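> What follows is a protein structure lacking sequence information:
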């Protein structure tokens, strides 16, 4: 039985979805009576939980002081880089949020010594793969880790070598890890968040309200959503898009794109929202559009929350998103076909209130019949108890 747990993780206000997830997870674990210590690189934690100690990662005393130690692991060096030396010295359970850690490993190896990077890559994947990656890096303006092919060489091996177990959120990730580390005990747990229930009543307005939530990055194809709004409104449909997230540098011209298309009044760029503002808009749009390609197999916090809220959602048919229930509309990843099918779906529901009502009913049924947040926490605790505490490999 797990009574005392160490959680090594990003923490709010660090700008990563894993920090927000970890806060809700810690809250749920504390609510069921687990004594919890959080160790983080967050210098000024903005949120605390009664009874939960939040300390600097340098204060971690070692795994001997806890029944289990869990590392919330993603691919961003800013938030997870300092976790690696702690993990290497103190093996524990790796909760793998991104089933490709090539970005993280490349940050530490490639930037300092490219030959060292290829040496380690060759040791894990063999000469043929290392040569393929090197050729790609030499011929392209982006690293292999930023390409759609990154899931073929996930490079999580140097990290999971030190794991005593692995938690993932999808069958996609579970299979990816198992294919590379077959002797590692891997368990899948649903991603869920606190205080997420379908509304008592959906909003009904004359204008179809769309929401694109989270950091706006190129691979989230917000430009496709903007073009879809243009096409729908040009045909007399009434659609408004809320872009709720900070714009990355390569996406700074999206407001100019909307203006050039003559639909600047049909799109609201909210910027980065507070948690309260985020939840307000999640509860006040009709459809969540969360496109993503390429994907590294990661799980979307936005989509997980939308599903818990019973909010009709549109995604790309790839990775974890392809596993989502039938009430989620899944679009192809090819640009023109993605746009075509998105426009068609928006036109259907914007002109047929009954179709939107049926879609909402399907999403509500899913939200009410899947495990609650409380059930997910119980599953998480049982999962922790399944793992052994010694390192997989000495």
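Happy to help now that I have it. Just so it is clear, the structure is predicted and the values come from calculations on it, not from any experiment. Numbering: from 1, shown residues only.

> Only C-alpha atoms from now on, for both contacts and neighbour counts.
Will do.

> so is the residue sitting furthest away from the middle of the chain in a helix, a strand, or just coil?
Each residue of the chain has a distance to the centre, and by C-alpha atoms, centre = their mean the biggest one is for residue 236: 35.2 Å. Put simply, residue 236 is coil when judged by DSSP: H, G, I helix; E, B strand; the rest coil.

> repeat for the one 5 residues further on
Classification of residue 241 into helix, strand or coil gives strand, according to three-state DSSP.

> Contact partners for it?
Counting by C-alpha atoms under 8 Å, 6 or more residues apart in numbering, residue 241 touches 209, 210, 211, 212, 226, 229, 266, 267, 268.

> Does the helix or strand the fourth one falls within pack against any helices or strands, and if so which?
Just to be clear, that refers to residue 212. Element membership for residue 212 (DSSP states H and E) is strand 208-213. Applying 3 or more C-alpha pairs under 8 Å, 6 or more residues apart in numbering; DSSP states H and E, we find strand 208-213 packed against strand 239-244, strand 287-290.

> Now tell me what touches the helix or strand following the last one from outside.
So that's strand 287-290. Later in the chain than strand 287-290, the nearest helix or strand by DSSP H and E is helix 301-308. Contact with helix 301-308 is made by 17, 21, 191-193, 196-198, 213-214, 282, 288, 290, 312-313, 363, 366-368, as judged by C-alpha under 8 Å, 6+ apart.

> Just give me the closest of the contacts of residue 241 to residue 155.
residue 212 (30.3 Å; C-alpha to C-alpha).

> now the helices: where do they sit in the stretch 51-200 of the chain?
77-80, 83-89, 102-109, 114-125, 127-139, 157-160, 171-180 (DSSP state H, counting those that start in this stretch).

> in the first one, what's buried?
Using 16 or more other C-alpha atoms under 10 Å as the burial criterion, the residues of helix 77-80 that qualify are 77, 79, 80.

> how close does residue 221 get to residue 291?
6 Å (C-alpha to C-alpha, to the nearest Å).

> surely residue 264 meets residue 254?
No: at 10.1 Å, residue 264 does not count as touching residue 254 under the criterion of C-alpha atoms under 8 Å.

> follow-up on the earlier one: please pick the buried ones from the contacts of residue 241.
Buried subset of the contacts of residue 241 (neighbour count, 16+ other C-alpha under 10 Å): 209, 210, 211, 212, 226, 229, 266, 267.

> All the strands of the stretch 201-350 of the chain, residue numbers only.
Ranges of strands within the stretch 201-350 of the chain are 208-213, 239-244, 267-269, 287-290, 313-316, 329-331, based on DSSP state E, counting those that start in this stretch.

> Turn those strands into a markdown table, including distance to residue 173.
Converted to a markdown table, these look like this (distance: least, C-alpha to C-alpha, whole Å):
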| stretch | distance to residue 173 |
| --- | --- |
| strand 208-213 | 23 |
| strand 239-244 | 28 |
| strand 267-269 | 33 |
| strand 287-290 | 19 |
| strand 313-316 | 17 |
| strand 329-331 | 19 |
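
> Next one for the comparison:
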């Protein structure tokens, strides 16, 4: 079987890029796979048995989304909301007419959308998932959770949906070496937050709770490993809480170091609210390392067995 595989790949600062890189090495044992990590100069779908598109809710997936519309195939929907991606493809390109068409196609409030266009309010990112367009052009869909499957059905998709659980890893990493790199004593409590650092990961709430821990055990440390969202004042928040000596923002790291910092932690915080059903590669890696992980009891996280 010949497969055309569209996805961002490393060094793109995307969890799905890392996921796809790991998946490709296994998928190529079963099929002849051509990977496209950007818009191809030429693409002939007749040369492939199937095209697979990794669709996530950010601009790294713009070429995947556009190709999925032009050359229908199987869409892997990683989360049940694509509004930020659609906004990148329309508003950020100055094409307000296209954005308004997408709002209408997805059953959104056009009066509110006119206010968005007039820059009176921001887009209704949470209220309009923007799933219908890509689903209307898809022969089938793959999801990682029942949560996302349900949202696809709510959006009116009647095609076949396969639920394939997110892949898991049992990585190896030197906990002590990464603790030494951080300057953290082996016996000191170390807590980590990983991935794109956005408010919905409950970072502010976690930092406030961590401050209480520091009062009990001044040796406690926290690392935040990932790129901070540009609109989230993370550094000033840490400063305002008086945690400069205890919490460090390490920024984006290659996956090898990302895994090493996971291994260094005693506890990993993987909280979400709100959620759009996304699964977490960080969670899979942390569990593979035998780490204690705190998750929110929402969305796809409700589907994990209680005993793990």
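Perfect, thanks for sending it. What you are looking at is a predicted structure, and each value in this text was computed from that prediction instead of being measured.

> what's the TM-score here?
Overlay of the two chains. TM-score (TM-score structural alignment, normalised by the length of the second structure): 0.85; 299 aligned residues with a C-alpha RMSD of 2.9 Å.

> Which part of the first structure matches stretch 280-290 of the second structure?
Counting by TM-score structural alignment, stretch 280-290 of the second structure pairs with residues 300-310 of the first structure.

> Just give me how far the matching stretch sits from the chain centre.
11 Å (C-alpha atoms, centre = their mean, to the nearest Å).

> What of stretch 25-33 of the first structure?
Distance of stretch 25-33 of the first structure from its chain centroid, counting by C-alpha atoms, centre = their mean, is 21 Å.

> that's a strand at residue 39 of the first structure, yeah?
Yes: counting by three-state DSSP, residue 39 of the first structure is part of a strand.

> In the second structure, what residue corresponds to it?
Here residue 39 of the first structure is matched to residue 36 in the second structure, going by TM-score structural alignment.

> so that match makes contact with residue 20?
No: the pair residue 36 of the second structure and residue 20 fails to qualify as a contact (C-alpha under 8 Å) at a distance of 11.0 Å.

> Looking at those two, which one has more neighbours?
Ranked by neighbour count (other C-alpha atoms under 10 Å), residue 36 of the second structure and residue 20 place residue 20 first, with 20 against 17.

> could you list every residue that touches residue 107 of the second structure?
For residue 107 of the second structure, the contact set (C-alpha under 8 Å, 6+ apart) comprises residue 128.

> and the gap between the aligned partner of residue 72 of the first structure in the second structure and residue 247 of the second structure?
If you follow residue 72 of the first structure across to the second structure using TM-score structural alignment, you land on residue 54. Shown here: residue 54 of the second structure relative to residue 247 of the second structure, a distance of 34 Å by C-alpha to C-alpha.

> about what we covered before: ranking the helices and strands packed on strand 208-213 of the first structure by burial, who's on top?
strand 287-290 (a mean of 24; mean count of other C-alpha atoms under 10 Å).

> can you list contacts of it?
Everything outside strand 287-290 of the first structure that qualifies as a contact, by C-alpha under 8 Å, 6+ apart, is 209-213, 220, 225, 282, 302-303, 306, 311-316.

> Where in the second structure does it fall?
Mapped onto the second structure using TM-score structural alignment, strand 287-290 of the first structure spans residues 267-270.

> That stretch vs the first structure, mean deviation?
With mean C-alpha distance after the TM-score superposition for the first structure, stretch 267-270 of the second structure departs from the first structure by a mean of 0.9 Å once superposed.

> Residue 65 of the second structure matches what in the first structure?
Under the alignment (TM-score structural alignment), residue 65 of the second structure pairs with residue 84 in the first structure.

> Name all residues that make contact with its match.
Counting by C-alpha under 8 Å, 6+ apart, residue 84 of the first structure has contacts residue 159.

> residues contacting residue 15 of the second structure?
Shown in contact with residue 15 of the second structure (C-alpha under 8 Å, 6+ apart): 195, 281.

> Tell me the residue in the first structure aligned with it.
Checking TM-score structural alignment: residue 15 of the second structure goes with residue 17.

> How much space separates the corresponding residue of the second structure for residue 262 of the first structure from residue 202 of the second structure?
Using TM-score structural alignment, the equivalent of residue 262 of the first structure in the second structure is residue 242. To residue 202 of the second structure, residue 242 of the second structure is 18 Å away according to C-alpha to C-alpha.

> Neighbour count for these two, which is higher?
More crowded of residue 242 of the second structure and residue 202, by other C-alpha under 10 Å: residue 202, with 18 against 12.

> isn't that one right next to residue 274, touching?
No: the criterion here is C-alpha under 8 Å, and residue 202 of the second structure misses it with residue 274 at 9.3 Å.

> Which residue in the first structure aligns with residue 43 of the second structure?
Per TM-score structural alignment, residue 43 of the second structure is aligned with residue 60.

> number of nearby residues for residue 139 of the first structure?
9.

> distance of it from residue 132 of the first structure?
For residue 139 of the first structure, the distance to residue 132 of the first structure - C-alpha to C-alpha - is 11 Å.

> did I read that right, residue 21 of the second structure in a helix?
Yes: counting by three-state DSSP, residue 21 of the second structure falls inside a helix.

> Give the closest residue to it in space, chain neighbours not counted.
Here the nearest residue to residue 21 of the second structure in space, its sequence neighbours aside, is residue 9; by C-alpha to C-alpha, 6 or more residues apart in numbering that works out to 6.2 Å.

> Surely the one you found is in a strand?
No: Residue 9 of the second structure sits outside any strand when classified using three-state DSSP, being coil.

> My guess is it contacts residue 37. True?
Yes: if you go by C-alpha under 8 Å, residue 9 of the second structure and residue 37 touch, sitting 5.8 Å apart.

> neighbour count winner among those two?
Ranked by neighbour count (other C-alpha under 10 Å), residue 9 of the second structure and residue 37 place residue 9 first, with 21 against 18.

> so who does the more buried one touch?
Applying C-alpha under 8 Å, 6+ apart, the residues contacting residue 9 of the second structure are 16, 17, 18, 20, 21, 37.

> how far away is it from residue 262 of the second structure?
Applying C-alpha to C-alpha, the value for residue 9 of the second structure to residue 262 of the second structure is 21 Å.

> ditto for residue 149 of the second structure
In terms of C-alpha to C-alpha, residue 149 of the second structure sits 30 Å off from residue 262 of the second structure.

> again with residue 233 of the second structure
Counting by C-alpha to C-alpha - residue 233 of the second structure and residue 262 of the second structure are separated by 24 Å.

> Okay then, goodbye and thanks.
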